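J.: how would this look folded up:
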Amino acid sequence: MTEVLLIRHGETAWNAVKRLQGHLDIPLNATGERQAAALGRALLDEPLDAVFSSDLQRAYQTAQAVAAPRGMQVLVDRGLRERCYGAFEGMMYADISQRYPQAYAAWQARDIDARMPQGEHEAETLREFSQRVIQTITRIVEQGRYRKVALVTHGGVLECAYRAAQGVGFAHPRDFDIFNASVNRLQWCKGRLKLVEWGDVSHLENLDELALDEIDR
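T.: All right, here's what the predicted structure looks like:
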């Protein structure tokens, strides 16, 4: 069995104004940096065998706050990236529906095979994204090298893992929170994920700012 701490990155300026990031590489803002530092302090006594991160800097900065105080290196894995949203990336959520009404409707309907228009990057369908996420987590934990591992990543990745652990498909509305800098505990046992604890942000209680939920419900 492997314990998995699935962690969403700290807040970015784009999170704060509801601008879609996807594969665009946006750093933490000052609030996110404070959240990451608080996260690192909270996890300092956890016996982690490895800290993995998406290669996008908002996740990597958060992972560094966990790894550096322990004298550990962050292991970067591109498979932990957020979903690619194509032309939606960089846009305010409120503007997407106006510019791309049909694609926006398919996105909101959670059409698992819908592909957004191409932008700076080619978009992933929800099916492609979910398969990438679960394959990446499986590849990491099935190495058999880790008893407890932290994976620092993105809101969409957390959603895929939660649904896989709970056996809930994407047709079901998202009725669970995905907070910035949250700690979400799962177990990998007998070839599947099992949910243990979700959405822990108790380490952020002494900060002035509330952790934002992932906006895409």
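
J.: please count neighbours and contacts with C-alpha atoms only from this point.
T.: OK.

J.: find the residue at the geometric middle of this structure.
T.: In the chain, the centroid-proximal residue (C-alpha atoms, centre = their mean) is residue 154; its distance is 1.8 Å.

J.: to check against the first, give me the structure of this:
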Amino acid sequence: MIRVTGGETVSVRTLYVVTHPESTHHVDGLVGGWFDSPLTPAGLRDAASIAAALRARIPERAEVELYSSDLQRAEQAALVIGELLHVRPVLDPRLREKSYGEAEGRPQEWLRQRFVPPPAAGERMRHDEGVPGAETMAVFARRVYAAIGDILRQDREHQIVVTHGGAITFAVASWTELPIESLGYARFHAAPGSITELREDDYFHNRQVFGLGDTRHLGSGGATS
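T.: Below is the predicted model:
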């Protein structure tokens, strides 16, 4: 995107972060994490709506890069987007949702009975949630930061990342280069199937959260986590 400001021509780099739409673990009431659930029929329809919304925002002849979590619910959405935008997704396991260890694929009630919430004060990013094999928020954050960092090192005007709701906080925080240690209380919400638009100009190099969790392209209803 090109803007003209006070006689100056300013190029704007845009990163679109997409949360995958409804998958089977949403409707079955199961813990997601690394549990490899596919999209539902409604989720696949929403993926087509996401693709159309991105097509409307990105010029036809623009060069686009597309990255995705390698879990099938994200990959399926990325393939739908990529087909419309004529680009193949690059799969990156670092863009996965937070791992919930032994809870993955089990009923949400199983997790609720065992989950140890973080303290109101004190160490929160390295807090042990009480579920064997689960990632701490610090480990989760570091891998998402690493993935977004590598993506941003590529010189492209338009980039798309398809990931998961839990990863949005760290994708946005990485974009603004907030230190991981500062994120103990920070959480950004983006519903399934949403688009978060992040922009950087090439004059001031300011990084803007232009839109967080936009779902206007979706119909009513949908998943909630």
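
J.: re earlier: ok, now which ones touch the residue nearest to the centre of the first structure?
T.: Shown in contact with residue 154 of the first structure (C-alpha atoms under 8 Å, 6 or more residues apart in numbering): 7, 8, 9, 59, 80, 81, 82.

J.: is it possible to mark the buried ones in those?
T.: Among those, those buried by neighbour count (16 or more other C-alpha atoms under 10 Å) are 7, 8, 9, 59, 80, 81, 82.

J.: in strands, which of these appear?
T.: When DSSP state E is applied, these are split such that 7, 8 fall in strands.

J.: any idea what residue 193 of the second structure aligns with in the first structure?
T.: Under the alignment by TM-score structural alignment, residue 193 of the second structure pairs with residue 181 in the first structure.

J.: and that match, what element?
T.: Assessed by DSSP states H and E, residue 181 of the first structure sits outside every helix and strand.

J.: quick check: it touching residue 5?
T.: No. Between residue 181 of the first structure and residue 5 there is no contact under C-alpha atoms under 8 Å: 11.5 Å.

J.: so which of the two has more stuff around it?
T.: Neighbour count, other C-alpha atoms under 10 Å: between residue 181 of the first structure and residue 5, residue 181 has more, with 33 against 22.

J.: report the contact partners of that one.
T.: Contacts for residue 181 of the first structure (C-alpha under 8 Å, 6+ apart) come out as 7, 8, 9, 10, 11, 32, 35, 36, 39, 62, 201, 211.

J.: then residue 27 of the first structure?
T.: By C-alpha under 8 Å, 6+ apart, the neighbours of residue 27 of the first structure are 12, 57, 58, 61.

J.: just checking, the first one touches residue 24?
T.: No. Assessed by C-alpha under 8 Å, residue 12 of the first structure is found out of contact with residue 24, at 11.8 Å.

J.: quick one: which of the two has more around it?
T.: Between residue 12 of the first structure and residue 24, counted using other C-alpha under 10 Å, residue 12 has the larger neighbour count: 22 against 17.

J.: who's in contact with the counterpart of that one in the second structure?
T.: Residue 12 of the first structure maps onto residue 23 in the second structure, with residues paired by TM-score structural alignment. Taking C-alpha under 8 Å, 6+ apart as the criterion, residue 23 of the second structure is in contact with 37, 38, 39, 40, 43, 73.

J.: so can I have JSON lines of these showing distance to residue 64 of the second structure?
T.: Below are the contacts of residue 23 of the second structure laid out as JSON lines (distance: C-alpha to C-alpha, whole Å):
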{"residue": "37", "distance to residue 64 of the second structure": "27"}
{"residue": "38", "distance to residue 64 of the second structure": "25"}
{"residue": "39", "distance to residue 64 of the second structure": "24"}
{"residue": "40", "distance to residue 64 of the second structure": "27"}
{"residue": "43", "distance to residue 64 of the second structure": "23"}
{"residue": "73", "distance to residue 64 of the second structure": "21"}
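
J.: so which of these wins on neighbours?
T.: Neighbour max across the contacts of residue 23 of the second structure (other C-alpha under 10 Å) = residue 73, 28 neighbours.

J.: if I look at residue 13 of the first structure, how far off is residue 177 of the first structure?
T.: From residue 13 of the first structure across to residue 177 of the first structure, the span is 20 Å (C-alpha to C-alpha, to the nearest Å).

J.: neighbour-wise, which of those two wins?
T.: More crowded of residue 13 of the first structure and residue 177, by other C-alpha under 10 Å: residue 177, with 18 against 15.

J.: fine, thanks again, bye for now.
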